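[1] Attaching a predicted model along with its sequence, questions to come.
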Amino acid sequence: MKKIFLSSIAASLLFTVSCQNDFENSTEDVVVTSGEADFSKYVALGNSLTAGYRDGALYSSGQAESYPSMLAGQMKLAGGGEFSQPLMPNDVGGFIGLPGFGGRYNLQLVDKKDHTGTVVSQSLSPVQAPAAATLDVIGGAGKSFSNMGVPGAKSFHLITPGYGNVANLPIAAANPYFVRFATSPSTTVLADAMAQSPTFFSLWIGANDVLSYSTNGGTNSQTVGGVTTYTQATDQKDNPNPATYRSNDISDPGLVTVAIKTVLDGLKSKGATKGVIANIPYVTSIPYFTTVPYNPVPLAAASAATLNGNFAMINGALASAGQPKRFMTLTASANNPVLIVDKSLLDISTFLPPQYAMYGQARHATAEDLILLPASSIIGIDPTTGLPPAPTSQMIGGVTIPLADQLVLTKTEAAKVQAATEAYNTAIKGLADSYGLAFVDANAKMKELNSASGIQWDGVKYTAKFVTGGAFSLDGVHPLGRGYAIIANEFLKAINNKYRSNLPMVSPNSYSGVKFP
């Protein structure tokens, strides 16, 4: 069985403009004006996408290419003020010795290197770089930052007191990124934004309310004594109490609506009545979920026949118990489905011979299941050696050993994510209308990016393909500099349309893209 080379851990999300209107706002002959808006004090609220996070970490050069920083640069042409960011102390990111996080937190993904330190050009599989520094606190009384994007923040975290309290880190009730720049241990992200009396704001929040559920395959994890166990995350529909949530649960749409409204009301109370808000793209259409196919397993005729015999026995046992079959007939081809664990299935392990107990909740994947990007380093590999299996090996990831539940977002789980996202987006559009705000339909732009034609900018094509699409970073969730520039243009267009300003677009091609080895 040969190793299947699929790109490894690479997310949120990317949206762009079409080439027809790329340069319609040239500053050569047009005086840039703010229209009905006042950009003198712009504050950005949100999560990792607002902070400039990419490659699995927040680091200084990535922050320099955050979309709010790009917006602020264009706003400055129309009377906008200075824009400050809580820059990381290095260009690596991550923290060492962080309490409550196993001493590691959000380590940057980099090109894979061999034992000599040379980049391995045949592989695009990234690895984690060592963190470079301990948590540094740069906030405090009297200090403020214009970019208040907090990686990992869910909607309700923006209004949660103590989210920036270092004392809450050991119990995972605080966020180290907000700890870095919070004005006090008891403050909230919203309170610190309000204290700046912004004249204009951007708000893009809600993606993490479904993203952590999705990227963990609908599971929650807990590590005790070095042993990690996984339990099912839940759809917290009709549960308005985040105190009962586990880290990866889907947030109740009602709670998300209240949280966002609370942010808007707080900003409005300080005179910030003009701003721009964006909805949430389907997280299931980003490279983290679309790169690994459900059927990447190549089999020779003899191997297919052997596996079919084993799986037919289990299918027969299921049929005799009145259960539908779970295993497909494999073929001598390169496109057989991977074997996965599906916790929604009846566990029949106690009724199977010991050597088949691992198939108690296993089945073959279908086109409606989403295989997560980290699975690419496991499929077709012998777990005992970490190498492609020997001809006699009986242990092959995704072939004879089911992929773990946390590596797959099943059809049922993906439906929950979509339902929650649609509910969030309905609420966000309603709030944008009722508060008279500019609105960015990020979900629609993501669909455009996922189309066969992609998005063109000055002769360069961008798509949602991992690495080769030129827009997403190595984590498969967050954009690169060029991707963030495309996002910035969508915000600029929405602002211009709503407030009669004529802020010029930025050129995505001028920002950083994929660095091929």
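    Perfect, thanks for sending it. Numbers count the residues shown, from 1 in each chain.

[2] When you work out contacts or count neighbours from here on, use the C-alpha atoms and nothing else.
    Will do.

[3] what does the longest helix seen in the chain contact?
    Counting residues, the longest helix found in the chain (DSSP state H) is helix 411-434. With contact meaning C-alpha atoms under 8 Å, 6 or more residues apart in numbering, helix 411-434 is reached by 206, 210, 214, 217-218, 235, 250-253, 256-257, 260-261, 276-282, 284, 368-370, 438-439.

[4] starting at the chain centroid, how far to the next helix or strand after that helix?
    Per DSSP states H and E, the first helix or strand lying C-terminal to helix 411-434 is strand 438-440. For strand 438-440, the separation from the chain centroid amounts to 21 Å (computed by C-alpha atoms, centre = their mean, to the nearest Å).

[5] take the one below as the second:
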Amino acid sequence: MSVRRMGIVLFLSLSLMGAPLFADAPDFSRMVVVGDSLSAGYLSGGLEEEGQLTGYAALIASQAGVDLSLPLIAYPGVPNIMELETWGPPPIFGPVPGQSSGRIDPFTQAMNLAVPGHDALDALETRPDLPIDSLTDLVLGLPGLLDGVALSQVEWAEALEPSVILLWIGNNDILGAATEGSPELMTDPEVFEAAYGQIFDRLAATGAPIVVANIPDTTVIAYLTPVSEVSWAMGVPVELLEVALGVGPEDYVTLPGLDMASRILGGTLPGPLPDTMVLDTEEAQQIRERTDLFNAIIAAKAEQYGSTLVDIRALLERADAAGAMACGRRLATSFLGGVFSLDGVHPTRTGYALVANEFIAAINAGLGADLPPVDLCAVSASDPLLPPGMSFAPSGLGSPARGLLRPGPER
């Protein structure tokens, strides 16, 4: 057994301690997951075995004492995951070398159907095809395509006769608008409502209880840094940033934009920052309003079918405002703050455990289950993206250090 695999086994065994099976609990034996990269276990820029096994869906299955079949992807992942070389300052990180061999077991039918990059319409309609050259193909196409079967996420969920369904889709109907500073990239509300409605109607027709999560406010992810915090981290007044970078005091700078900003301020690049590296205050407000609209659609469908709603938006807002507590340590939503991984969008192991516990609390309340929470001490102790001893002050008590970020060269 490899050191990496041993570490994962130890991690899961620790988090499983005290996770009994309850005779009167809902049946989790055929739990099916429909979603995007957040449900797939995507971490630090790629989909790879370690992230999949420590994602929120796998953790929930572990706490329920059941096996969740995963479409495990061989190291170094697809795309290649990033790893942290040194904390710095500045932190040095980059993609690991090599090429993944793809699915570790192409003959395993996955019950976690979540595909990175999928939006609501994709979950409903997008099917895999030959050759196997995309994450849709790797997740949904094996082993089905070997027998000429090509189904979308929702079609697979119907076919697999689920006993419980975890549904978290819609993030990619918003995300690109935030990371590219382009609100026009958001899905049209009528398209989203129609697609999401069909997803919910068809999944509800399986008879399985649905546990559904809403969409977080993407302006609080680590990929975006408020200009006020850029000012604090770089030691440059906001007024000077406005002139040099072409940003407003209420704008956000993207993760790649932080490195460019440091070079502009250092005189090695001309300003201002390109529009794709800045989310201005008006764009941010448009994104929040669209997120609110989509979440209202999600909540209405959950209420229609009496489904359990997990408020991930509230979880992330609490973490952004006051930090997230994990084993006595206060984590931050800033880059390398402990909640988000190296891509600034997807959670760390500890971040996924926080998400899992939010799901578990909702499942216990909504379905009458008695699942124990994931042991955050065990998870955080094995999380390579939690620096030892680091704890952040909540907002208003001093800005968390985001640092001047500079990705390292590919290794």
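    Looks like it came in fine. In this text the structure is predicted, and so the values were computed from the model without any measurement.

[6] What's the TM-score once they're superposed?
    The TM-score (TM-score structural alignment, normalised by the length of the second structure) is 0.80; 368 aligned residues with a C-alpha RMSD of 3.2 Å.

[7] picking up where we left off before, take the contacts of helix 411-434 of the first structure and keep only those in helices.
    210, 214, 253, 256-257, 260-261.

[8] which one among the residues you listed gets closest to Ala334 of the first structure?
    Nearest to Ala334 of the first structure among those, counting by C-alpha to C-alpha, is Ser214 at 27.7 Å.

[9] which residue in the second structure lines up with the closest one?
    Using TM-score structural alignment, the equivalent of Ser214 of the first structure in the second structure is Ala178.

[10] What of Lys429 of the first structure?
    Using TM-score structural alignment, Lys429 of the first structure sits opposite Ala299 in the second structure.

[11] Please apply the same query to Asn489 of the first structure.
    Under TM-score structural alignment, Asn489 of the first structure pairs with Asn357 in the second structure.

[12] Buried residues, the strand or helix carrying Asn357 of the second structure. List them.
    In this structure, Asn357 of the second structure is located in helix 349-367 according to DSSP H and E. Neighbour counts using 16 or more other C-alpha atoms under 10 Å place 349-364, 366-367 of helix 349-367 of the second structure among the buried residues.

[13] how about the residue in the second structure sticking out farthest from the centre, secondary structure?
    Going by C-alpha atoms, centre = their mean, the residue of the second structure most distant from its centre is Gly267, 35.5 Å out. Recorded secondary structure, Gly267 of the second structure: coil (DSSP: H, G, I helix; E, B strand; the rest coil).

[14] residue contacts, the nearest residue to Glu180 of the second structure once chain neighbours are set aside?
    With sequence-adjacent residues excluded and distances taken as C-alpha to C-alpha, 6 or more residues apart in numbering, Glu180 of the second structure is closest to Thr276, at 4.8 Å. Neighbouring residues of Thr276 of the second structure by C-alpha under 8 Å, 6+ apart: 179-182.

[15] Need those residues in TSV (columns: neighbour count and distance to Ile287 of the second structure).
    Below are the contacts of Thr276 of the second structure laid out as TSV (neighbours: other C-alpha atoms under 10 Å; distance: C-alpha to C-alpha, whole Å):
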residue	neighbour count	distance to Ile287 of the second structure
Thr179	23	11
Glu180	15	12
Gly181	23	10
Ser182	20	9
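
[16] so which of those comes closest to Asp24 of the second structure?
    Thr179 (44.3 Å).

[17] Quick check: closest non-adjacent residue to the closest one.
    Per C-alpha to C-alpha, 6+ apart, closest to Thr179 of the second structure is Thr254, 6.8 Å.

[18] Alignment lookup: that neighbour to the first structure.
    So, by TM-score structural alignment, Thr254 of the second structure is matched to Leu372.

[19] same question, Leu331 of the second structure
    Checking TM-score structural alignment: Leu331 of the second structure goes with Tyr462.

[20] repeat for Leu367 of the second structure
    Checking TM-score structural alignment: Leu367 of the second structure goes with Tyr499.

[21] Could you find the closest non-adjacent residue to that match?
    In space, Tyr499 of the first structure is closest to Glu36, 5.0 Å off (C-alpha to C-alpha, 6+ apart).

[22] from what I can see, that neighbour looks like it's in a strand, true?
    No - read with three-state DSSP, Glu36 of the first structure is coil and lies in no strand.

[23] So which of the ones in helices among the contacts of helix 411-434 of the first structure is surrounded by the most neighbours?
    In terms of neighbours by other C-alpha atoms under 10 Å, these top out with Ser214 at 30 neighbours.

[24] Give me the distance between it and Gly254 of the first structure.
    19 Å (C-alpha to C-alpha, to the nearest Å).

[25] for Asp111 of the first structure, same thing?
    41 Å.

[26] neighbour-wise, which of these two wins?
    The neighbour comparison of Asp111 of the first structure against Gly254 (other C-alpha under 10 Å) goes to Asp111, with 19 against 16.

[27] Give the aligned equivalent of the more buried one in the second structure.
    Aligned partner of Asp111 of the first structure by TM-score structural alignment: Leu84.

[28] what's the answer for Leu71 of the first structure, then?
    That one, Leu71 of the first structure, aligns with Ile60 by TM-score structural alignment.

[29] ok, that match - contacts?
    Contacts of Ile60 of the second structure (C-alpha under 8 Å, 6+ apart): 356, 359-360.

[30] Not including adjacent chain positions, what is the nearest residue to Tyr352 of the second structure?
    Nearest residue to Tyr352 of the second structure, sequence neighbours excluded (C-alpha to C-alpha, 6+ apart): Tyr56, at 5.0 Å.
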